[in-house]
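Engineer: Sequence and predicted structure are below.
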Amino acid sequence: MIEQSESPPDLVKQQNIDRILASAERLFRQYGYTKTNVADIARDLGMSAGNIYRFFPTKAAIHQALAERILDVLYRNAWNIFHSDLSVCDRLRRYAQMNYQYTLDMMISENKVYEMVVVAMEQHWTVVKTHMDRVSLLMQSVIREGIDAGDFPEQDEAIAARCLSASLAQISHPVLVAQCYVENHEPSVSQLIEFGLNSLKYGSSCRAS
């Protein structure tokens, strides 16, 4: 049942939201997003569907909140890499490798989570774009660090970050990874990463117009 407590209303509300999301994630992982409905979540929590709707107007809203949580984990991983003691190129390289491995592992070991991410990209693009913009800011900072250290020539770090992300989309976008990299594919992951890094070392296409 929904928890009743003398705790502050906002705290109780958040506790109930957390319980709903935990149940939804468990069921989505077990049965898949498309095969789980609000009634299933309510039954799992021992409450009515009406109680769920007090906190989330639709199943899609629950899914959006879960997508934000998944992407937040990816953002924290990216933040840790970009703030590590590795060289600039190694940080960018490690980030690209992490992103690819996360997507690949999700496809192979947690295909129900993979389904959730694909649905998020189709139905909740604003959430995905917000995540991409946050990561882009991290990437811009690292590229600027490389420019200031002489690793890269002077260039617009915002344009460079967007270009690098676009060039690596084939090893980070779930649908593209599924189509191209579940088997050996050329160019390889490492070749694509090195191509992107080499483009930063020239930088002529990333100068502000």
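Structural biologist: Structure's in. What do you need? Numbers count the residues shown, from 1 in each chain.
Engineer: Only C-alpha atoms from now on, for both contacts and neighbour counts.
Structural biologist: Noted.
Engineer: Can you classify the most centrally placed residue in the chain as helix, strand or coil?
Structural biologist: Nearest to the mean C-alpha position of the chain, by Cα atoms, centre = their mean, lies residue 71 at 3.3 Å. Classification of residue 71 using DSSP: H, G, I helix; E, B strand; the rest coil returns helix.
Engineer: how many other residues sit next to residue 36?
Structural biologist: Using other Cα atoms under 10 Å, residue 36 is surrounded by 16 other residues.
Engineer: hang on, isn't it packed against residue 28?
Structural biologist: Yes: counting by Cα atoms under 8 Å, residue 36 touches residue 28, with 6.4 Å between them.
Engineer: related to what we said a few turns ago, state the number of residues packed around the closest residue to the residue nearest to the centre of the chain other than its chain neighbours.
Structural biologist: Leaving aside its chain neighbours, residue 71 sits nearest to residue 131 (6.5 Å; criterion: Cα to Cα, 6 or more residues apart in numbering). As a burial measure, residue 131 scores 16 neighbours (other Cα under 10 Å).
Engineer: Below is an additional structure, to be compared with the one above:
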Amino acid sequence: MKIKNRQSPIVATNDMRRRRMARSIAERRDGPEQPMMTAHTIEETRADTRTRILDTADRLFRHYGYSKTTMADIARELEMSPANVYRFFSSKSELVQAICDRMLTDRDRRNAAILAEPGTATERLKRLLVQNHHMTVEALIVETKVHEIVLVAMEEQWSIIQAHISRFTDTIEALVHEGIAAGEFKADDPRKAARCVHQSYVSMIHPQVVASCMQNAERVPPEDLADFILRAIKA
């Protein structure tokens, strides 16, 4: 009778140990096996890194100021190399432009919320104007370092600023249209009326003008100026 060769339990155990040890050495050398990165995953990772850089830069700018914060400071806070930060933003100016874009997008969102609220066109237009004044004051007083960022944005005349102004005027125009339809406003050209409303109220929302007039005892309350403008388009 032919007897089959069988591996002894000791030899089998040693083989298992050797295989486990080989895997352990490979993991220490190469790291644990990683899931395959798809194009979607890579894009998500880049977006997450970009957001982390923006969040960190925003926090440092608000704490130390724009001029006193360098790209190296931002990289150090993130525990990454400055070169990696520059992979996402070619300059500090580009970085602060992205931060301003986020700030203005948030303001656009809050303006759109007023447009969707209940109430007459008159009530909502006044609310829109006064709220934008308060948002500007909040940025200048509560977040004093933000003023420096805003000044940079205004001096550079970035397209994002002009795009925001256009969207703000669009929101005013939508309310003027509603007011005309409801018999609240009289205006032959709603777009022209919207521009007039915006430019008449600009002293209450332009950061540099608001900052220079904060201590002026003759300053008109934002609500009073809004009422004055509204009476003009009701005539």
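Structural biologist: Yes, it's here. Predicted, not measured: the structure shown is a model, and the values here were computed from it.
Engineer: so what number do they get for TM-score?
Structural biologist: Remark: TM-score between the superposed chains equals 0.90 [TM-score structural alignment, normalised by the length of the first structure]; 199 aligned residues with a Cα RMSD of 1.6 Å.
Engineer: before we move on, back to that, now do the same for the residue nearest to the centre of the first structure: its match in the second structure.
Structural biologist: The alignment partner of residue 71 of the first structure in the second structure, by TM-score structural alignment, is residue 104.
Engineer: ok, its match to residue 145 of the second structure distance?
Structural biologist: Distance from residue 104 of the second structure to residue 145 of the second structure, counting by Cα to Cα, to the nearest Å: 16 Å.
Engineer: got it, and residue 119 of the second structure?
Structural biologist: In terms of Cα to Cα, residue 119 of the second structure sits 36 Å off from residue 145 of the second structure.
Engineer: Neighbour count: the two, which is higher?
Structural biologist: residue 145 (19 against 11).
Engineer: Do a quick rundown of the helices in the second structure.
Structural biologist: Assigned by DSSP state H, the second structure shows helices spanning 9-30, 39-64, 71-78, 82-88, 92-116, 121-141, 146-156, 159-181, 190-205, 207-213, 222-234.
Engineer: Just tell me the aligned range of the fourth one in the first structure.
Structural biologist: The reference is to helix 82-88 of the second structure. Using TM-score structural alignment, helix 82-88 of the second structure pairs with 49-55 in the first structure.
Engineer: how far is the matching stretch from where the chain is centred?
Structural biologist: Counting by Cα atoms, centre = their mean, to the nearest Å, stretch 49-55 of the first structure is centred 27 Å from the centre of its parent chain.
Engineer: and residue 146 of the first structure, how many neighbours?
Structural biologist: 20.
Engineer: Ok, residue 4 of the first structure next?
Structural biologist: By the criterion of other Cα under 10 Å, residue 4 of the first structure has 10 neighbours.
Engineer: Please tell me how far the residue found closest to it once you drop the neighbours it is linked to in the chain sits from residue 54 of the first structure.
Structural biologist: Among residues not flanking residue 4 of the first structure along the chain, residue 12 sits closest, at 7.4 Å (Cα to Cα, 6+ apart). As judged by Cα to Cα, residue 12 of the first structure and residue 54 of the first structure stand 13 Å apart.
Engineer: what about the two, which has more around it?
Structural biologist: residue 12 (16 against 11).
Engineer: Map the more buried one onto the second structure.
Structural biologist: Matched to the second structure by TM-score structural alignment, residue 12 of the first structure sits across from residue 45.
Engineer: do residue 139 of the first structure as well
Structural biologist: Checking TM-score structural alignment: residue 139 of the first structure goes with residue 172.
Engineer: my guess is its match contacts residue 127, does it?
Structural biologist: No: using Cα under 8 Å, residue 172 of the second structure makes no contact with residue 127, being 11.0 Å away.
Engineer: Give the residue from the two that has the larger number of neighbours.
Structural biologist: In this view residue 172 of the second structure and residue 127 are compared by other Cα under 10 Å, and residue 172 has more residues nearby, 27 against 17.
Engineer: Contacts only, for that one.
Structural biologist: Counting by Cα atoms under 8 Å, 6 or more residues apart in numbering, residue 172 of the second structure touches 125, 194, 197-198.
Engineer: Based on its surroundings, how many neighbours for residue 59 of the second structure?
Structural biologist: With other Cα under 10 Å as criterion, residue 59 of the second structure counts 13.
Engineer: can you tell me how far the equivalent of it over in the first structure sits from residue 104 of the first structure?
Structural biologist: Alignment note (TM-score structural alignment): residue 59 of the second structure maps to residue 26 of the first structure. Noted for residue 26 of the first structure: a distance of 21 Å to residue 104 of the first structure, by Cα to Cα.
Engineer: Report the spatially nearest residue to the counterpart of residue 104 of the first structure in the second structure, omitting neighbours in sequence.
Structural biologist: Counting by TM-score structural alignment, residue 104 of the first structure lines up with residue 137 in the second structure. Distances taken as Cα to Cα, 6+ apart put residue 210 closest to residue 137 of the second structure, at 7.4 Å, once the chain neighbours are dropped.
Engineer: Looking at the first structure, name the residue matched to residue 205 of the second structure.
Structural biologist: So residue 205 of the second structure corresponds to residue 172, using TM-score structural alignment.
Engineer: which ones are touching its match?
Structural biologist: By Cα under 8 Å, 6+ apart, the neighbours of residue 172 of the first structure are 96, 99-100, 103.
Engineer: give me that answer again for 6 Å
Structural biologist: 99-100 (Cα atoms under 6 Å, 6 or more residues apart in numbering).
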